[in-house]
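Trainee: okay, sequence plus prediction incoming.
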Amino acid sequence: MKNFTAGILFTGIIALLGTLLSKAPFFSSIGPLASAILLAIVYRQLAGYPVSIKPGIDFSSKKLLRLAIILFGLRLNIILIVKQGPAVILLGIFSIVFSIFLMIWLGKKLKSDASTILLLGAGTGICGAAAIAAIAPIIKAKEEDTALSVGIIALMGTIFSVTYTLLYSWFPIQSGHYALWSGVSLHEIAHVALAAEPAGGDALALALLAKLGRVLLLIPVSFAFMYWMKKRDASQGQASISFPYFLIGFVLMSIAGTLLDEKGLLNPQIMDTVSKVTTFILTMAMTGLGLNIHFKQLKDKAMRPLLTIFIVSIVLSVATFFLTMLAI
C-alpha cells in the first residue's frame, strides 16, 4: 500500500513541477502536460524507472487518465455547440476525417510507427492530448507511444498557434474568419486560445466554440475506432477489445454540464477550478506515461511521426483556411 501511495505522490510531485515549469518562458507555450512529460523523461534517463512504486505510477497513467477524460466532458455545452450551425460542425468533421486519413496515408509512405500515427491523427483532428488519451486504450497503444504522441502534439500545436498569431498580425484577415479557422484547425484547446486571443473576445469565443465542436465528435470517433479494432481483431483471430467505459462518463458529464449551464447553475469560478483540477490529473497521468520512455527509443521513433504531423498540419491549415472563407 505504501508503494502504491508513493507512486501516486511521485507522479503528483513531477506534475506539480511540470505545472510550475510551464509558467517559465518557452515552457509556457507547450503547457504543463508536455513540461511534465519532459521532466519524467529526464528523470527516467538519469535515475532509471522507479520499479518499487510502479503500482502507483500505473494507477496514475491508466486510472487517473480515464478520470481526466470523464471530467473533460464537463466543459462541453452540447446545445451551444449545435447552435453554431451545421457549417461549423461539418468543418469539424472535415478536420477530423481529413487529419486521420491523411496521417495514415502519409505515415505509411514515410514508414512511421502505425500506432503513433493513429494517435497523432486523432490528436490533430480532435483535441490534442485528450483525444490521444481517449483513443490510446481503444487501439491498444503502448504507454511510450502515447506519451511520445502527446509530446509531439504539444510541440506541433505550439509552433502552429504562434505562427497563426504572426499571420494574423501580418495579413489582412477578418477576425471572424481567423477565429473559425483557428478553431477548426489547431490541435489543442490551449493552442486555439493562444492563437485567437489577439483577435478579441468575440473571436476567442467563436474559436473555442468551433474547437469544442470537434471535441464533441470525440465520442463518435472513439466508437468508430472501436468498430474498426473489433473487425481487425476478429479477422486476425485476436481477443476482442474491452469497452472503454470511461467514454460513458464523458458523455454523462457532457450532458450534466450542458443542463447546468443552460440553467445558469455553473459558477465560472467553480468551472475554472474543475478545469485546473482536470488538467492537473491529466498531467499526473502524462507523467506516468513519460516515465516509460527511453531517450534512445524516443529519438529513434520521433523523427518520422514529427515529419508526418508537420506535413499534415500544414495541409490541414491551408485546406481549412479556404473552407472557412465559404462558411463566414
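Mentor: Looks like it arrived, so ask away.

Trainee: every contact and neighbour count from this point should use C-alpha atoms.
Mentor: Noted.

Trainee: name the helices or strands packed onto the biggest helix by length in the chain?
Mentor: Secondary structure of the chain read by DSSP state H shows that its longest helix is helix 295-327. Secondary-structure packing of helix 295-327 (3 or more Cα pairs under 8 Å, 6 or more residues apart in numbering; DSSP states H and E): helix 86-109, helix 114-122, helix 143-170, helix 175-185.

Trainee: okay, the angle between the longest one and helix 175-185?
Mentor: Okay, so that is helix 143-170. Here the directions of helix 143-170 and helix 175-185 differ by 170 degrees (axes from the mean of the first three to the mean of the last three Cα atoms, to 10 degrees).

Trainee: quick check: angle from helix 143-170 to helix 295-327?
Mentor: Helix 143-170 runs at 40 degrees relative to helix 295-327, counting by the same axes, to 10 degrees.

Trainee: now do the buried residues in helix 143-170.
Mentor: 143-158, 160-161, 164-165, 168 (16 or more other Cα atoms under 10 Å).

Trainee: picking that back up, nearest to A34, of the helices and strands packed on helix 295-327?
Mentor: helix 143-170 (5.3 Å; Cα to Cα).

Trainee: helices or strands next to the closest one in the packing?
Mentor: Here helix 143-170 touches helix 27-47, helix 114-122, helix 129-135, helix 189-196, helix 268-290, helix 295-327, going by 3+ Cα pairs under 8 Å, 6+ apart.

Trainee: putting a second one here so we can go through both:
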Amino acid sequence: MQQAKPTIHTPFKTLRAGRKSNRMLFIAAAGISLLPVIPPPAALLMGLALAQTIGNPFAAFTHKATHWLLQLSVVGLGFGMNLHSALQTGKQGFLFTVASIIGTLFFGILLGKFLRIERKTAYLVASGTAICGGSAIAAIAPVIKANDQQISVALGTIFILNAAALFIFPFVGQWLQLSQTQFGLWSAIAIHDTSSVIGAANKYGATALEVATAVKLSRALWIIPVAIITALLFRNSSKQIKLPWFIGIFLLAMLLNTYMPAVQHISSYLVQAAKTGLSLTLFFIGATMTRQALQGIGWQPMLQGILLWILISVAALTAIIIYT
C-alpha cells in the first residue's frame, strides 16, 4: 500500500500563508471598525495594534483611502449642519482662529531653531499644528519643496499627537465641565487633523460636533493665505498649492440641508454614513503607525510637536473659558 507523501511547507509557502492570514486579519478588523458600536477612538486603537504586530499589508491602499475617506466623511457631515448656526459659530471662533494660527507658527519656528531641527521639517510641524494637520502639511510641502523624509517626519509627529488627542481631550473636557460649545471650539483650535477633531467632538456630544466641524473647516481655509506667505518666506516662486477643495462641497451640502426639505429627509442617514467613514479613516490612520514609521520620526520634531501642542491647547482653553 502506497503511503501518502507528507506535505512539505517550504519557507516560501509558509511566508505566503502568513501574509495571506495577515491580510485576512486586517480586512476583518477594518470590517469591525465599521460597526456602529465601535467608536472612532477604538477604531484608531485597532489600527495601531495591528500596525505594531502584523504591520500594514495594504499600506499603499490605506494611504490613498485615508485621504479620500476623510474628505467624503467631512462632506457627509455637512448634511447635518444648518447654514445660519454655522455662520454664528464661525464668527465666534474667528478671533481664536487668527490668534492661534499666528501664535503657533511663530513659536513653532522658534522651537525649531532652539531644538536645531531642519528648517523645512520644523515649519511643516508648525503648519500642521497651526491649521489642520496632515492637510496643511500636504498643502505647504510643495510650496517649500520639502522632500519625502521631511514630509513623513512631520506627518508622523502630527498623527501620533492626533491619536492621543482622541482620548485626552474628551477626558479633560468632562473633568473641567466644559459646555458643548466650549469643547467644540477648543477641539477645533487645539487638535490638528479634521478627523481627530470630529472624532473627539463626536464623543463629547452632538452640539460639540457641529461647532467643531464649522470652526475647523473655516480654520482650514487659512491654508490659502499661509501658503502664499510661506512662498514669500522661502522665496519660492512655485504656484503648486493644493487647496482643500472638499470644503466647497461641504458648504454645498450644508446649503442643501438648510434650504431643501427633500434633502433633510435623508440627511440623518448621510451623517451616520459619514461617521462610519470616519471610524474607518481612523482605523487606517492607526494602521500607518508601524514601528518603522515611529522610529523614523526622531525626538526633536516630536518634542517640538508636543511643546507646541501643549502651548496652543492651554492658551486656547484659557481664552475659551475666560471669554465664552
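Mentor: Happy to help now that I have it. As the structure is a computational prediction, the values presented were derived from the model and not from experiment.

Trainee: drop the TM-score for these two in here.
Mentor: In this superposition the chains share a TM-score of 0.69, using TM-score structural alignment, normalised by the length of structure 2; 277 aligned residues with a Cα RMSD of 3.9 Å.

Trainee: circling back: save the helices and strands packed on helix 143-170 of structure 1 as JSON lines, and put in distance to V251 of structure 1 and mean neighbour count too.
Mentor: Shown next, in JSON lines, are these (distance: least, Cα to Cα, whole Å; neighbours: other Cα atoms under 10 Å):
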{"stretch": "helix 27-47", "distance to V251 of structure 1": "23", "mean neighbour count": "21"}
{"stretch": "helix 114-122", "distance to V251 of structure 1": "18", "mean neighbour count": "26"}
{"stretch": "helix 129-135", "distance to V251 of structure 1": "13", "mean neighbour count": "26"}
{"stretch": "helix 189-196", "distance to V251 of structure 1": "19", "mean neighbour count": "24"}
{"stretch": "helix 268-290", "distance to V251 of structure 1": "16", "mean neighbour count": "22"}
{"stretch": "helix 295-327", "distance to V251 of structure 1": "28", "mean neighbour count": "16"}
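
Trainee: export those to TSV and tack on distance to K230 of structure 1?
Mentor: Below are those laid out as TSV (distance: least, Cα to Cα, whole Å):
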stretch	distance to K230 of structure 1
helix 27-47	31
helix 114-122	16
helix 129-135	14
helix 189-196	30
helix 268-290	25
helix 295-327	25
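
Trainee: of all those, which one comes closest to F223 of structure 1?
Mentor: Counting by Cα to Cα, F223 of structure 1 lies closest to helix 129-135 out of those; the figure is 9.5 Å.

Trainee: and L256 of structure 2, how close does it get to Q174 of structure 2?
Mentor: As judged by Cα to Cα, to the nearest Å, L256 of structure 2 and Q174 of structure 2 stand 34 Å apart.

Trainee: actually, G248 of structure 2.
Mentor: G248 of structure 2 is 33 Å from Q174 of structure 2, by Cα to Cα.

Trainee: now P57 of structure 2
Mentor: Taking Cα to Cα, one finds P57 of structure 2 at 38 Å from Q174 of structure 2.

Trainee: and for I228 of structure 2?
Mentor: Counting by Cα to Cα, the gap from I228 of structure 2 to Q174 of structure 2 is 39 Å.

Trainee: corresponding residue for G73 of structure 1 in structure 2?
Mentor: When structure 2 is aligned by TM-score structural alignment, G73 of structure 1 is paired with V75.

Trainee: can you count the residues close to its match?
Mentor: 23 (other Cα atoms under 10 Å).

Trainee: could you say which helix or strand holds it?
Mentor: Using DSSP states H and E, the element containing V75 of structure 2 is helix 59-78.

Trainee: which residues touch that helix?
Mentor: 195, 246-247, 249-254, 257, 270-271, 273-275, 277-278, 280-282, 284-285, 288 (Cα atoms under 8 Å, 6 or more residues apart in numbering).

Trainee: kindly recompute the last result at 7 Å.
Mentor: Contact partners of helix 59-78 of structure 2, identified using Cα atoms under 7 Å, 6 or more residues apart in numbering, comprise 195, 246, 249-251, 253-254, 270-271, 274-275, 277-278, 281, 284-285, 288.

Trainee: mean shift between that helix and structure 1?
Mentor: Following superposition, helix 59-78 of structure 2 is found to deviate from structure 1 by 2.6 Å on average (mean Cα distance after the TM-score superposition for structure 1).

Trainee: can you give me how far that helix is from the chain middle?
Mentor: Using Cα atoms, centre = their mean, to the nearest Å, the distance from the centre of helix 59-78 of structure 2 to the centre of the chain it belongs to is 10 Å.

Trainee: in that helix, what counts as buried?
Mentor: 62, 65-66, 69-78.

Trainee: what would those residues look like in a markdown table with distance to Y323 of structure 2?
Mentor: Below are the buried residues of helix 59-78 of structure 2 laid out as a markdown table (distance: Cα to Cα, whole Å):
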| residue | distance to Y323 of structure 2 |
| --- | --- |
| T62 | 41 |
| A65 | 40 |
| T66 | 36 |
| L69 | 35 |
| L70 | 32 |
| Q71 | 32 |
| L72 | 34 |
| S73 | 31 |
| V74 | 28 |
| V75 | 31 |
| G76 | 31 |
| L77 | 28 |
| G78 | 27 |
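
Trainee: and the closest residue to I135 of structure 1 other than its chain neighbours, how far from L208 of structure 1?
Mentor: Setting aside the residues directly before and after it, I135 of structure 1 is nearest to S222 in space (Cα to Cα, 6 or more residues apart in numbering), at 6.3 Å. Taking Cα to Cα as the measure, S222 of structure 1 falls 21 Å from L208 of structure 1.
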